[in-house]
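Engineer: Task: produce atomic coordinates for the following.
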Amino acid sequence: MSPSKRTPDTTHVDAATEPDRPQRADGRRNHARVLEEAFAAFAAHGAAVPIREIARRAGVSTGTVTRHFPTKEALFRAVALHRIEHLVRRAEDITAHEEPATAFFTFFALLVRQGAADHAVGDALTGAGFDLQAAASTAIHDFDAAMTGLLAAAQQAGAVRDDVDTADVKALITGCIARDDDGAAQQRMVEIVCDGLRPRRA
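Structural biologist: You can find the predicted model right below:
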C-alpha cells in the first residue's frame, strides 16, 4: 500500500541537493516534479528504483533529474530524510501525549507500519537503501535520539527489559517489516516482539 501522492514539502530537503544558482521557473517546476515522483516511486519500490523510472514518471529526461540530484543517492537521501523528519515529529507528539510505559510501544508499531507501507521509510530504517548515517544528517541524529529517549524512558518505567538497546530495536523493526505479506500477520509479529521486550516476570 503506497501513500497518496502529494507535492512534497521541500523546506527540509538536504541543502546539498539544492543548486548553487537561482533556478528559472521551469527549473523549479522540474525540481518539484522530480521530487514528487521520487516520493511515489521510492515509496512503492524502495531505493532500488532506477533514475530512468523516476524521470519517466516526472516526464523529464534522466539528464534533467541528474542536474537537480547528481546521484540517485542524493535523490533518495532527500526523500528518505524528509520521511525521517516526519517520524521524529511523530515521536515528539507521542512523547508529549503518552506515558513512557506505552509511548515506546506506540512508536515501535508506528515504525513497522510506516516501513511496510512506504519502502523509502523501510529501506532507511533497515539500512537496505543508501547509508544515511554517512550523510551525518541532523534528521538521522534526531531520529536516533528520539528512539533512544523513548526506549530509555520505557526502561526506567519498568516497561521494557533493561538489556535491550537501540540496535536491538532496529533489528526487531527490520524483522517485523519483512513480514509484509499480510497485515494481520505483521500485527501479530509486532505483538510477539512487544511481549518479548517486556521484562520477564518471576
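
Engineer: going forward, measure contacts between C-alpha atoms and count neighbours the same way
Structural biologist: Fine.

Engineer: Count residues in the vicinity of residue 139, would you?
Structural biologist: For residue 139, the neighbour count with other Cα atoms under 10 Å is 23.

Engineer: which element is the nearest residue to it once chain neighbours are set aside on?
Structural biologist: With sequence-adjacent residues excluded and distances taken as Cα to Cα, 6 or more residues apart in numbering, residue 139 is closest to residue 85, at 5.6 Å. Per DSSP states H and E, residue 85 falls inside helix 72-97.

Engineer: Second input sequence below; structure requested for side-by-side comparison:
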Amino acid sequence: MGAQRSDAQRNYALILAVAEQEVAAHGAETSLEQIARAAGVGSATVRRHFPSKRALLQAVFREGVETLDARARELAEAEDARGALLEWLAALAKYAASARGMAVALTRDETDARQEHPCDRLIDAGEPLLLRAIDAGAVPAGVTSEDLVTLVTGIVLATEHRRDPTAEADRLLAMAIRGISP
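Structural biologist: Take a look at the predicted model:
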C-alpha cells in the first residue's frame, strides 16, 4: 500500500472498517456489494482492494489471527505443555466463535494454495505448543497442528448459528479434547 494515493488508502481503511461492522452484524454471508453500499463506494473500488470475499474476510480477521499467534508464543514456554495447548485451542475457539465469519475465513478452497492463508499462520502458531504436548505424552503422536485448527474450525462452523455459539463451541471442544487427550 506504500505508494497508494491518499484517497486509495482512505478507501481501503473505510472499506475495511465497514466490512468489520457488516461481518460482525451479518457474518460471512455479507456480500462485497453490501459492503460497497454501506461504505458509499462503488463495488469496483471494493474489488480493487479485495478481489474476493475471502480476501476481505482475511483482512477483517488479520488482527485477531495476529493476537492468537502472539498468545501461542507467550504460552510456548509454559510449564504445563498440555495446559498451554488447551488454553490456546480454547482461545482460538472463543475468538472464532465470537467473531462472526471467522470460521469461513479459516476454511480452505482450491485457490488458497497460491496465497497466504490465515489458517497457515494459526497452524504454525500452534505447532510448538502441540509438539511440546506430544513430547510430554499428553497428546498422541500423529496429531497435527492442522488437525487441531481444522477441528476447531469445524466446531465453530457447526455452532455459529446456535443461540450461544461461543459456549456451544467451548462445550464441543472440551468433548473433543477428552477424546484426543483424556
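
Engineer: Just tell me what the residue nearest to residue 139 of structure 1 corresponds to in structure 2.
Structural biologist: Residue pairing (TM-score structural alignment): residue 85 of structure 1 is matched to residue 66 of structure 2.

Engineer: burial measure for that match, as a count.
Structural biologist: Applying other Cα under 10 Å, we find 15 residues neighbouring residue 66 of structure 2.

Engineer: ok, now residue 24 of structure 1?
Structural biologist: The tally of other residues near residue 24 of structure 1 (other Cα under 10 Å) stands at 9.

Engineer: Relative to residue 30 of structure 1, how far out is it?
Structural biologist: Remark: distance between residue 24 of structure 1 and residue 30 of structure 1 (Cα to Cα, to the nearest Å) = 10 Å.

Engineer: and if you look at residue 196 of structure 1?
Structural biologist: Taking Cα to Cα, one finds residue 196 of structure 1 at 48 Å from residue 30 of structure 1.

Engineer: more neighbours, those two?
Structural biologist: Between residue 196 of structure 1 and residue 30, counted using other Cα under 10 Å, the more crowded position is residue 30 (19 against 12).

Engineer: who are the neighbours in contact with the more buried one?
Structural biologist: Residues counted as contacts of residue 30 of structure 1 (Cα atoms under 8 Å, 6 or more residues apart in numbering) are 58, 60, 64.

Engineer: Mind checking what secondary structure the last one has?
Structural biologist: Right, the one you point to is residue 64 of structure 1. Of the three states, residue 64 of structure 1 takes helix under DSSP: H, G, I helix; E, B strand; the rest coil.

Engineer: That one pairs with which position in structure 2?
Structural biologist: By TM-score structural alignment, residue 64 of structure 1 lines up with residue 45.

Engineer: likewise residue 75 of structure 1?
Structural biologist: Per TM-score structural alignment, residue 75 of structure 1 is aligned with residue 56.

Engineer: now swap in residue 121 of structure 1 and tell me
Structural biologist: In structure 2, residue 121 of structure 1 lands on residue 102 (TM-score structural alignment).

Engineer: and the closest residue to its match other than its chain neighbours, what is it in contact with?
Structural biologist: In space, and not counting its chain neighbours, residue 102 of structure 2 is closest to residue 96: 5.2 Å by Cα to Cα, 6+ apart. Shown in contact with residue 96 of structure 2 (Cα under 8 Å, 6+ apart): 102, 103, 153, 156.
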